[in-house]
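1. structure here, sequence nowhere to be found:
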């Protein structure tokens, strides 16, 4: 895979656990989804391109299997990736070393979780609706290890300088974590919202003490990232976590 195609999570995860987020670079999709589009939908031709890009991802990252792709709905449902997923979900948890978790984003916040010993791992799709619905707490609760043993990594998402929300969104995101009020800066009648700060507050509230990442903006970096709010019709990046074949 193109060395610019994948951002490896910078966290003290177990050796051999592949974790990180793809960029838009290095695939076969044409504009405006050029070129490593890993999402579903779009023109009919995009289906074949996405299939090719997903196969490239699995092979070049040396993953033990193709990721478990979810039908995301901006909610808080968590799938058990150890078994076939037959319902929409915005997070997946695995303990079977042959299972790779993944979520798709293009401004929403991807969150990866694992414990230091590699007994469990998860991928979370953290759009503002999912965060407000409690997808982080639901995922932490679904993992068969104590929250204090978990590591979290926050992948590329729309940054606070580019993400403006109304009062109702701010209130929804602060319902369970009022201590995250600092994540919202007034901007006229709206607010600049820091999804990273909200997620950190929710992870802390859930008992996760080690949180990494959270410093990349999809909207501001058109060369590396897809952004729905910037471009409208666009592709999707994938945040994946699972074992490499060389250690599984």
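-> Yep, it's here. Worth saying up front: this structure is predicted, and the values here are computed from it rather than measured. Numbering: from 1, shown residues only.
2. going forward, measure contacts and count neighbours with C-alpha atoms only.
-> OK.
3. dump the residue contacts of the residue nearest in space to the middle of the chain.
-> Nearest to the mean C-alpha position of the chain, by Cα atoms, centre = their mean, lies residue 110 at 1.8 Å. Counting by Cα atoms under 8 Å, 6 or more residues apart in numbering, residue 110 touches 103, 104, 123, 124, 125, 126, 154, 155, 156, 157, 239.
4. got a list of what the second one touches?
-> Residue 104 is in contact with 38, 39, 110, 125, 236, 237, 238, 239, counting by Cα under 8 Å, 6+ apart.
5. what does residue 85 give?
-> So residue 85 contacts 68, 70, 79 (Cα under 8 Å, 6+ apart).
6. also residue 53?
-> 27, 28, 29, 36, 37, 38 are the contacts of residue 53 under Cα under 8 Å, 6+ apart.
7. got another one to weigh against that:
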């Protein structure tokens, strides 16, 4: 990838794997979607999205598997499903098969077993994360318990920007005690008097990944809300586009 291409950040340099994240620059969309919006479901002109996706496709070894993400836990088999039912994760063992997750604050997570030649990606908003989308993605990889599993958490809303209600903390507390500082009280309360929290989604994801057997977890530490305008952010903008995190096994 070179500086003229619409990528801002590459994931870890792991053997046999490529991971990239697009930015909001380098495309043809206008208005709140300017300019490299890849989301066909957010109100942007279809022809602009198609042009942006065509430019992206020209830079990749294959067309990305675009998922219909629904904040659920289903994992699509990218080696069998060319037009998958709604899913929030995908898995492949095919070199050059590009997996894609679109986000604008939620976590894009890439999970790889470089030695076993298997790759998964997952879209993890707080609902999907609490419901087990990452655990399902790891299970779909079907690797032996001692396999070297690694994960990269891409650009997403950071803990300083993600204010949530008490129902979010409760959703995670039902499964396991959240890691220290994953929920920090803001001092505010909602209309019903329940406390509000600042939630650390990357920390919660790392907890779930490690519990599922992922030994190496690397965070991008790029926040979609605070400190930069390189990414789309639904929390900050409301009407906005979507950027993509893409990964594939090298040939």
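-> Structure's in. What do you need? If you're wondering where the values come from, they're calculated on a predicted model, not measured in any experiment.
8. next, the TM-score between them, please.
-> The TM-score (TM-score structural alignment, normalised by the length of structure 1) is 0.91; 241 aligned residues with a Cα RMSD of 1.8 Å.
9. circling back to that earlier point, quick check, nearest of the contacts of residue 110 of structure 1 to residue 63 of structure 1?
-> Nearest to residue 63 of structure 1 among those, counting by Cα to Cα, is residue 239 at 13.1 Å.
10. three-state assignment of that closest one?
-> Secondary structure, DSSP: H, G, I helix; E, B strand; the rest coil: residue 239 of structure 1 is strand.
11. next: residue 47 of structure 2.
-> Residue 47 of structure 2 - assigned by three-state DSSP - is helix.
12. check residue 211 of structure 1 too.
-> Residue 211 of structure 1 falls in the strand class when you classify it by three-state DSSP.
13. what lines up with it in structure 2?
-> Using TM-score structural alignment, the partner of residue 211 of structure 1 in structure 2 is residue 217.
14. excluding sequence neighbours, find me the nearest residue to residue 102 of structure 2.
-> In space, residue 102 of structure 2 comes closest to residue 244 once its chain neighbours are excluded; the distance is 4.5 Å by Cα to Cα, 6 or more residues apart in numbering.
15. list the contacts for that neighbour?
-> 21, 22, 23, 38, 100, 101, 102, 103.
16. nearest to residue 10 of structure 2, of those residues?
-> Out of the contacts of residue 244 of structure 2, the member with the shortest distance to residue 10 of structure 2 (by Cα to Cα) is residue 21, at 6.4 Å.
17. against residue 166 of structure 1, how distant is the counterpart of that closest one in structure 1?
-> In structure 1, residue 21 of structure 2 lines up with residue 21, judged by TM-score structural alignment. Applying Cα to Cα, to the nearest Å, the value for residue 21 of structure 1 to residue 166 of structure 1 is 29 Å.
18. so which of the contacts of residue 85 of structure 1 is the most crowded?
-> Greatest neighbour count in the contacts of residue 85 of structure 1, by other Cα atoms under 10 Å, goes to residue 79: 25 neighbours.
19. who's in contact with the corresponding residue of structure 2 for that one?
-> Matched to structure 2 by TM-score structural alignment, residue 79 of structure 1 sits across from residue 76. By Cα under 8 Å, 6+ apart, the residues touching residue 76 of structure 2 are 84, 85, 87, 88, 89, 90, 91.
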